[in-house]
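A.B. asks: Need coordinates for the below:
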Amino acid sequence: MNRTWWKESVIYQIYPRSFNDSDNDGIGDIPGIIEKLDYLQELGIDVIWLSPVYQSPNDDNGYDISDYQAIMDEFGTMEDWDLLLEEIHRRDMKLIMDLVINHTSDEHVWFMESRKSHDNPYRDYYIWRDGKDGKEPNNWESIFSGSAWQYNERTNDYYLHLFSKKQPDLNWENPKLRKDIYEMIRWWLDKGIDGFRMDVINFISKDQAYPDGDVVDGKPYASGAKYFMNGPNIHDYLNEMNREVLSDYDIMTVGEMPGVSPEEAKLYTGEDRNELNMVFHFEHMDLDSGPDGKWDVKPWSLVEMKKIFNKWQLDLGNEGWNSLYWNNHDQPRVVSRFGNDSAYRETSAKMLATTLHMMKGTPYIYQGEELGMTNVNFNSIEEYKDIETLNMYNEKIENGANVDRIMESLHIKSRDNARTPMQWSGETNAGFTNGTPWIKVNPNYKEINAEQNTRNPQSVYHYYRDLIKLRKEHGIIVYGEYEPLLDEDEDIFAYLRKLENEVLLVVNNFSGEEQHFIIPPEVRDNQKCNLLISNYDHYEDRLQDFHLQPYESRVYKIRL
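C.D. replies: Just a heads-up that it's a prediction; the model follows:
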């Protein structure tokens, strides 16, 4: 396997609207990010992934782009962005940008032209279809609820929008569009960025017959999913993008790919495939989704979680590369989801971090994760801002659903859980702004904040620092082979990593009860071992069976 900088990196995602507000208008901005770069450097991260800062009307918080080569006024200027890149590089960190090229805003000049007439030069930059029997062209559903088609009165037909109706899908069948996109990508790379995270990139190729889909109950992408995920020309497009632009630069690329399997991921990320470096899959993010999808919350199972992680670790092997994440801007806070955010918040946050960062792949940290930030329990729908959340709420209310049950689902699953302001201090608005924040701050900011975390050497923040430092010191954490243990244990997530004559033993207790762990025979009683990290104090110098405390993690390094 080739050794590369992006395999050895730890990546930190910034959601700029909620990170740090420098001008007190209540919205995070680029100068605010610059103010906090020393904090990120001290944490030890290598790469910053910046969620969209492009010009946008903000229907979907910046994922609806109206100008790819301009900065959103709320976030600052292009000069601010240039300074951000310069300051990141001066600290020996790298920057990757969010690349949203499945769709644009309906306020992008391409679309404003496209919708004017059938013979407009930009007409085929988007996907237009005639209606069928006075209805939409097919039964595909938007991921944000409702039909995926919107009527355009001026041309008496419909355009496709897999997300909001203000996010029309681009037509990748059109080579002129692809050429314009590649030129835009090259423009950013020539400015000196270090790569891209590509938003729903496996949606860009659609089945050109646009058939009706089977309505599959409980699937979040419902009726049309199989016709727009991993479509017929997806590998041709990604290979062309790599050949025309990406391969000219030493960068990293990661594709967000709902519905991708390990077999497909190997095609996307294989080193001889010349497409992308790694993908984000979502299987472990669906663990607590019931038959009716994301909002149908069900209890999750550790056995099922291990099955998913083990499958991706083993099936990709050395043919692809894993991205490792618990959190991002679309997911609830992990300590509230898979840990214990009350009595064992700090301990379980450390345990979850250990589980992930010791696996094979590139780890991603989402802002506030390193503090053990939690979900927020807003009291009313008026306090939520996310379009997916609001659309779901309105649709459920129209269908007579119980308000309390809907609100309970939002407390657990709403994307706004990840979007409350970063908790910098115990001061007003968590030190995020002196103005009125665009979305309310989580009330627990006085107990959970960066100022308190950085001062306390036993904090979640310092534990993340230690994990990152270990990754830089021990090649086995990056490149070691993965071997699962205790597949059917309902409380312990354990595995080995192996590289040459070294072994890591990683043991994590996902329960609030004490558990007994039996050392695997191949490393039992080994005298050449040391405890690399644990979220409890231990002093053992040899490997013997032991009891795990609630949410305890241990990582031993063993020389055979």
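A.B. asks: use CA for all of it now, contacts and neighbours both
C.D. replies: Noted.
A.B. asks: which residue ranges form the strands in the stretch 201-350 of the chain?
C.D. replies: For the stretch 201-350 of the chain, the strands defined by DSSP state E, counting those that start in this stretch cover 252-256, 278-280, 289-290, 293-297, 323-324.
A.B. asks: list the buried ones in the fourth one?
C.D. replies: Neighbour-count burial for strand 293-297, counted by 16 or more other C-alpha atoms under 10 Å, picks out 293-295, 297.
A.B. asks: do you know which of the strands of the stretch 201-350 of the chain lies nearest D217?
C.D. replies: strand 293-297 (8.0 Å; C-alpha to C-alpha).
A.B. asks: Please give the structure of this sequence too, so both can be compared:
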Amino acid sequence: MKRTFWKEAVVYQIYPRSFQDSNGDGIGDLQGILARLDYLQKLGVTVVWLSPVYKSPNDDNGYDISDYEDIMDEFGTLRDWEELLAGLHERGIKLMMDLVINHSSDEHVWFVESRSSKDNPYRDYYIWRPGGPDGALPNNWSSIFSGPAWEQDETTGEYYLHLFSRKQPDLNWENPRLREALYKMMAFWLDKGVDGLRMDVINLISKVEGLPSVQHEDLAPGELAGGGEYYMNGPRVHEYLQEMNREVLSKYDVMTVGETPGATVEDAILYTDEDRHELQMVFQFEHMDVDSGPGGKWNVVSWTLKGLRDILHKWQVGLADKGWNSLYLNNHDQPRMVSRFGDDGKYRVQSAKMLATLLHTLKGTPYIYQGEEIGMTNVKFPALEDYKDIEILNMYREKVTEGGTDHDTILQAIHSKGRDNARTPMQWNASSNAGFTTGTPWLKLNPRYTEINVEQALADPDSVFYYYQELIRLRKQHPIMVYGEYELLLPEHEYIYAYTRTLDDEKWLILLNFGDTPQTVELTDELNAVTGTIISNYPEEPAAMDRSTLRPYEARVCRIG
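C.D. replies: Next up, the predicted model:
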């Protein structure tokens, strides 16, 4: 397998609004990130992924871009960004920018022109349709953020498509002039020295011709339906990505990862097979739906290790020879992993380390989301007014205000799955506002910042932070963690995820207990062949006779032979 920097990378995602405020306005900014670069260098990460910092009215926290070639005023200036890039490069860290090109803001000059008249040169930069009979919507697709995926514009009377917020109109990739403009914008950033691009919902850019309505016998007249089958992994998406690669990406030594909701293993191979010249890896979401019931994300159900393991195993095996995995358990759109897949109470430290071991010893490129490395938890705000996320607020209005669902039931779902769990400000110390800002934070802090913060973690040699630091150091020293073959053991165990990694004549055994009680490992041959422990999340080694017992949330990486 070809060896590359992006396979060997450890990526750290920064959500700029919540990382560090430098000027007291309560909003994180570029100078704040710059002030924390030594912290990132100490951790050992090799790539920083910056969530959007472009000009934006912030309807969806920067994922609605009004100017692709300038910086949001709240975050700073282009000069600040250039200073940040230089600071990262001086420390040997690469920069990956977010690329949001399925949609723009409705305040982007392209859309301002597009909506001004039907014959405007920019009209075809977006997806416009006339209404149906009696003013009906062009089709019955629902927005991913609730409500219809169409908004009528008063000026021309036609509707524009928005798969997300009504302030995020979808770009029309059928238009070659639009594609050319986007490629030119990408080159603008790559020429400035950007090392990677994370492409937001990139597999939604091609829609099925005609934009047909969802047909289902259970649908009532006028009822909305998802419509994903008509825009996820659409008919021309691979053509577009190959064109993008040919026109832009192939001309730079750049790391690319595509966010691809609804992608299967087979889809991912098409996106990431190196011989196809599209992307290098994708974010898939199958494991993020392991606790979603028939009603979708907000219908929260209990997850099982078998369910999670089966999905991760499928992707490990599926992309073993072609393609490459992105390894993550949380990000800016997902709840905190220690609250979701571990124990954020008694075993918070042990389970955070165990989950980190999983992410760094599977085959693929690990992604760390800010605060994960100190074991930050979900927040569980008691009042709806404390939440800022558009997805949460739209869903609440639809299900409770308009739909009559019980408030407490929905609030519990928000506590479990809401995106603001990940967006509470970074917890730097136990002082006022956790050292994030001297002002009023844009989003309330997690009250646990007095016990869970960077200052505390750096003072404790047994902290989650130093465990991450060691995992990253091991990855840099041992190619087996990157390139070793993966093989699953104990596929039916209720609590233990066990597997091996093998490279040439080197073999490692990874044992992970997802339970809060001791578990027995029935792997006599492998355990008898263990010659040493490489890393464990418990400070003391088990006695020889107890090798087959894993303590609560224990992680053990052993050398075999």
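A.B. asks: where does the TM-score land?
C.D. replies: Aligned and superposed, the two chains score 0.97 in TM-score terms (TM-score structural alignment, normalised by the length of the first structure); 555 aligned residues with a C-alpha RMSD of 1.5 Å.
A.B. asks: picking up where we left off before, can you put the strands of the stretch 201-350 of the first structure in TSV and add distance to S56 of the first structure?
C.D. replies: Listed next are the strands of the stretch 201-350 of the first structure as TSV, based on distance: least, C-alpha to C-alpha, whole Å:
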stretch	distance to S56 of the first structure
strand 252-256	21
strand 278-280	24
strand 289-290	31
strand 293-297	27
strand 323-324	28
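A.B. asks: Highest mean neighbour count out of these?
C.D. replies: By mean neighbour count, with neighbours taken as mean count of other C-alpha atoms under 10 Å, strand 278-280 ranks first of those at a mean of 25.
A.B. asks: With the second structure overlaid, report how far it is off on average.
C.D. replies: Compared with the second structure after fitting, strand 278-280 of the first structure has a mean deviation of 0.1 Å; criterion: mean C-alpha distance after the TM-score superposition for the first structure.
A.B. asks: so where is that strand in the second structure?
C.D. replies: Under TM-score structural alignment, strand 278-280 of the first structure corresponds to residues 281-283 of the second structure.
A.B. asks: Name the residues that touch that stretch?
C.D. replies: Applying C-alpha atoms under 8 Å, 6 or more residues apart in numbering, the contact partners of stretch 281-283 of the second structure are 256-261, 268, 271-272, 323-326.
A.B. asks: Please repeat the previous calculation with a cut-off of 7 Å.
C.D. replies: 256-260, 268, 272, 323-326 (C-alpha atoms under 7 Å, 6 or more residues apart in numbering).
A.B. asks: cool, and stretch 397-414 of the second structure?
C.D. replies: So stretch 397-414 of the second structure is contacted by 298, 300 (C-alpha under 7 Å, 6+ apart).
A.B. asks: Give me the buried stretch members for that stretch, please.
C.D. replies: By 16+ other C-alpha under 10 Å, the buried positions in stretch 397-414 of the second structure come out as 400, 410-414.
A.B. asks: again with stretch 242-253 of the first structure
C.D. replies: For stretch 242-253 of the first structure, by 16+ other C-alpha under 10 Å, it's 242, 245-246, 251-253.
A.B. asks: how about the equivalent of G480 of the first structure over in the second structure, what does it touch?
C.D. replies: Alignment note (TM-score structural alignment): G480 of the first structure maps to G484 of the second structure. By C-alpha under 7 Å, 6+ apart, G484 of the second structure lies in contact with 501-503.
A.B. asks: Could you export those residues to JSON lines, including columns for neighbour count?
C.D. replies: Formatted as JSON lines, the contacts of G484 of the second structure follow (neighbours: other C-alpha atoms under 10 Å):
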{"residue": "R501", "neighbour count": "22"}
{"residue": "T502", "neighbour count": "17"}
{"residue": "L503", "neighbour count": "16"}
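A.B. asks: Just the ones in helices from those, please.
C.D. replies: Judged by DSSP state H, helices contain none of the contacts of G484 of the second structure.
A.B. asks: so which of those residues hold up in the first structure?
C.D. replies: Shared with the first structure under both residues aligned by TM-score structural alignment, their matches' C-alpha atoms under 7 Å, the contacts from the contacts of G484 of the second structure are 501-503.
A.B. asks: if we can go back for a sec, can you tell which of the strands of the stretch 201-350 of the first structure is closest to I185 of the first structure?
C.D. replies: In terms of C-alpha to C-alpha, the element of these nearest to I185 of the first structure is strand 252-256, at 12.1 Å.
A.B. asks: so that closest one corresponds to what in the second structure?
C.D. replies: Alignment of strand 252-256 of the first structure against the second structure: residues 255-259, by TM-score structural alignment.
A.B. asks: May I have the secondary structure class of I533 of the first structure?
C.D. replies: Three-state assignment for I533 of the first structure (DSSP: H, G, I helix; E, B strand; the rest coil): strand.
A.B. asks: residues touching the spatially most central residue of the second structure, list them.
C.D. replies: Nearest to the mean C-alpha position of the second structure, counting by C-alpha atoms, centre = their mean, stands N331 at 4.1 Å. Residues near N331 of the second structure by C-alpha under 7 Å, 6+ apart: 369, 422.
A.B. asks: Map it across to the first structure for me.
C.D. replies: N331 of the second structure maps onto N328 in the first structure, by TM-score structural alignment.
A.B. asks: same question, I472 of the second structure
C.D. replies: Per TM-score structural alignment, I472 of the second structure is aligned with I468.
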